[in-house]
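Enquirer: Curious how this folds, go ahead:
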Amino acid sequence: MDAPAPAPDTALAVQPWPGPLQFSSEGMLVLGLQLQSSAKGEARAQARLAVRHALTQAMATLLHHPPASIHIDNRRGHAPQISIAGSHGPAPQCSFAYADRYALAALKLHGAIGVDLMPVIDIPDWQAVARDYLGPQVCARLQALPASQRAAALAQEWCRLEAQLKCRGVALAEWREECRADARHAPLILPQAAMAGHVAWR
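Expert: The predicted model follows:
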C-alpha cells in the first residue's frame, strides 16, 4: 500500500507587494499582488506581465541582482522558467496563480514549487468533482463537514491539488491511488476571506 500523502505544513502568510519581503526557512516566499482589473480575457496578459514584473523586482532586491539580469519566461502553456545572467548554479523556480483581481507569485531558491488560488464558491456537483479528482479520503472528509464549511474546504483541497500538480510539472487527471502527491504543502493565509490558496514544494 502506498504511504499516505504528507500532512500539510503550518499555514504560510502571503506577503503583500509592494512591501518588505523575506524568505521562509525553506528558502521560499509567496507574494500577493492586487491587480487593476480582473485577470480574465484580454486582462489576463496584463496580469501575467504585472505579476512577473513584481517577482522580478522582488528577486532583484532579495538576491542582489540588477532587474535587467533577471528573465522570467512568459510562454503560455509552459511552466515559467527563471534565468539570471551572470549567476552560476541552478536558478530559482517559480509558479503563478490568478483569481479575480488578485495574483500570487511563489518563488523557491532550491527545488520545485507550485501555487494555486481560487475564490470560495458553492459547487452544486461537488461530490462528483471530489470523487473524480481528489480521491475517496478527501471526499469523505468533505462529506463529514457541515454544509456551511464545505465550500471553503473544497476550494482549499482543489488549490492543494493544483499546487502539487504544478510543483510536479504534470497535468490534471482523474485521481488514482498510485498518483498521490508526495510534495510538501501548506495552505496560504490570504488577505481576502473569500479566497483559498495553497503552495507545494519539493
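
Enquirer: can we go C-alpha only for contacts and neighbour counts from here?
Expert: Noted.

Enquirer: which ones are touching the residue nearest the centre of the chain?
Expert: The C-alpha lying nearest the average C-alpha coordinate of the chain belongs to V115 (CA atoms, centre = their mean; 0.9 Å). Shown in contact with V115 (CA atoms under 8 Å, 6 or more residues apart in numbering): 95-97, 104-106, 159, 162-164, 166-167, 197-200.

Enquirer: continuing past the host helix or strand of it, what's the next helix or strand?
Expert: Per DSSP states H and E: V115 is located in strand 113-119. Note on strand 113-119: by DSSP H and E, the next helix or strand toward the C-terminus is helix 126-129.

Enquirer: For that next one, buried residues please.
Expert: 126, 129 (16 or more other CA atoms under 10 Å).

Enquirer: what does stretch 119-137 give?
Expert: Per 16+ other CA under 10 Å, stretch 119-137 contains these buried residues: 119-120, 126, 129-131, 133-135.

Enquirer: how about those, which pair is most distant?
Expert: Spatially, the most separated pair among these is P119 and G135, at 21.4 Å (CA to CA).

Enquirer: one more to put side by side:
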Amino acid sequence: MNWTRQPLALPPALQGRVQAQAVVMAGAAPSGALPRETMREAVYLAIGETLAPQLGCEPAQLAVQRRAGQAPQLLRNGQVLPGWQLSISYADALAVWACTQGGTVGIDVQGPPGDAQTDIDAAGWPAVAALYLEPDAAATLTGLQRMDWQRGFARQWARLEAQLKCAGLALAEADHRQKGWNAGIALWDLDSAAGAVALAWRASA
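Expert: Next comes the predicted model:
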C-alpha cells in the first residue's frame, strides 16, 4: 500500500488550533476508486504518525475508533483521548482528515458527480442540490453548465458536509434542518488538486 501524506494549508485563524492533512493513494484503479478499508488503513496510519510525536508516544499506541453516526475518536492504548476531535473524509484515491483540541471540526472532500459526458439533469443532480443544499448555496449553481456545474456542486456539497460534521448532525434535506443549525461555524475552502475540500470549525462554548 503506497500513500503519501501532505499538510493542507490552513487560514491564519486556524493555525495552532487545527491540523489537517491529505492522504493520497498510489496504485488506484483506472476509475480512481480504492476499497474503503484500504483508504481507512492509510488514513489511520497517517494520523498516528503525525500525532504520536505531539503526544509523546509511538504511532502504534494510537488508533481511531469508528462508530456509526458518530465522529471518529482518537485512542491511545485503547483509551479515548479526551478533548481531541477528529473528522475524516474520502473521495476516490484521496482522503482528508482534520483534528482539533479547541472546539469541533468537520472536513469533507468531494469530486465532481460525473464527467464531461454526464447529463446532470438526467442523473438527477440538480434535484439533489435543490433538496439538500441551503438556498444560498444552491443559488450559486444557477447558470452553470456541464463541468462548471459539477465542480460548483462538489464545492457546495463539501461545504455542507463539513458543517454538518462540525455540528454533529446527520445529512438531511434542507427543510428538515433546524434554523440556525450552523450558527457559530466558520467555513473555509482548502486548496486541493484532487477535489473540492472544505473545513468547518467552531470554538468550544
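
Enquirer: And the TM-score between them?
Expert: Put the two chains on top of each other and the TM-score (TM-score structural alignment, normalised by the length of structure 1) is 0.76; 184 aligned residues with a CA RMSD of 3.2 Å.

Enquirer: Find me the equivalent region of the strand holding V115 of structure 1 in structure 2.
Expert: On structure 2, the counterpart of strand 113-119 of structure 1 by TM-score structural alignment is residues 105-111.

Enquirer: Confirm that V138 of structure 1 lies within a helix, as I assumed.
Expert: Yes. Using DSSP: H, G, I helix; E, B strand; the rest coil, the assignment for V138 of structure 1 is a helix.

Enquirer: correct me, but it touches D132?
Expert: No. Judged on CA atoms under 8 Å, V138 of structure 1 makes no contact with D132 at a distance of 10.8 Å.

Enquirer: sorry, back to before: just send the buried residues of stretch 119-137 of structure 1 back as CSV, with distance to A79 of structure 1 too.
Expert: Formatted as CSV, the buried residues of stretch 119-137 of structure 1 follow (distance: CA to CA, whole Å):
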residue, distance to A79 of structure 1
P119, 23
V120, 25
W126, 28
V129, 25
A130, 25
R131, 27
Y133, 21
L134, 23
G135, 25
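
Enquirer: Show me which of those residues is closest to I82 of structure 1.
Expert: Of those, the one sitting nearest to I82 of structure 1 (CA to CA) turns out to be P119, at 27.9 Å.

Enquirer: separation between the closest one and E177 of structure 1?
Expert: 28 Å (CA to CA, to the nearest Å).

Enquirer: Same check on Q192 of structure 1?
Expert: Applying CA to CA to Q192 of structure 1 and E177 of structure 1 gives a distance of 33 Å.

Enquirer: M195 of structure 1 now?
Expert: From M195 of structure 1 to E177 of structure 1 the distance is 28 Å (CA to CA).

Enquirer: who's more crowded, the two?
Expert: Neighbours of M195 of structure 1 and E177, each counted by other CA atoms under 10 Å, are more numerous for M195; the result is 20 against 11.

Enquirer: Assess the claim that that one and V120 are in contact.
Expert: Yes. Contact criterion CA under 8 Å: M195 of structure 1 and V120 qualify, at 5.4 Å.

Enquirer: Endpoint to endpoint, stretch 181-200 of structure 2 covers what distance?
Expert: First-to-last residue span, stretch 181-200 of structure 2, CA to CA: 13 Å.

Enquirer: And for stretch 56-68 of structure 2?
Expert: First-to-last distance for stretch 56-68 of structure 2 - CA to CA - comes to 30 Å.

Enquirer: wouldn't A200 of structure 1 be in contact with K108 here?
Expert: No. Between A200 of structure 1 and K108 there is no contact under CA under 8 Å: 10.3 Å.

Enquirer: Among the two, which residue is more densely surrounded?
Expert: A200 (30 against 22).

Enquirer: who's in contact with the more buried one?
Expert: Counted by CA under 8 Å, 6+ apart, A200 of structure 1 has contacts 113-115, 160, 163-164, 167, 183-186.

Enquirer: Closest to P146 of structure 1 out of these?
Expert: Distances from P146 of structure 1 to the contacts of A200 of structure 1, taken by CA to CA, are shortest for R160, at 20.5 Å.

Enquirer: Just say helix, strand or coil for that closest one.
Expert: helix.

Enquirer: does L55 of structure 1 sit in a helix or strand, and which one?
Expert: helix 43-63.

Enquirer: which parts of that helix are buried?
Expert: Buried, per 16+ other CA under 10 Å, within helix 43-63 of structure 1: 46-48, 50-60.

Enquirer: Off-centre distance for the helix or strand hosting Q143 of structure 1?
Expert: In the assignment (DSSP H and E), Q143 of structure 1 maps to helix 136-144. Distance, stretch centre to chain centre, for helix 136-144 of structure 1: 23 Å (CA atoms, centre = their mean, to the nearest Å).

Enquirer: Report all helices and strands that that helix contacts.
Expert: helix 147-168 (3 or more CA pairs under 8 Å, 6 or more residues apart in numbering; DSSP states H and E).

Enquirer: whereabouts in structure 2 does the helix or strand following the helix it packs on align?
Expert: Next helix or strand after helix 147-168 of structure 1 toward the C-terminus (DSSP H and E): strand 184-189. Using TM-score structural alignment, the residues of structure 2 aligned to strand 184-189 of structure 1 are 186-191.
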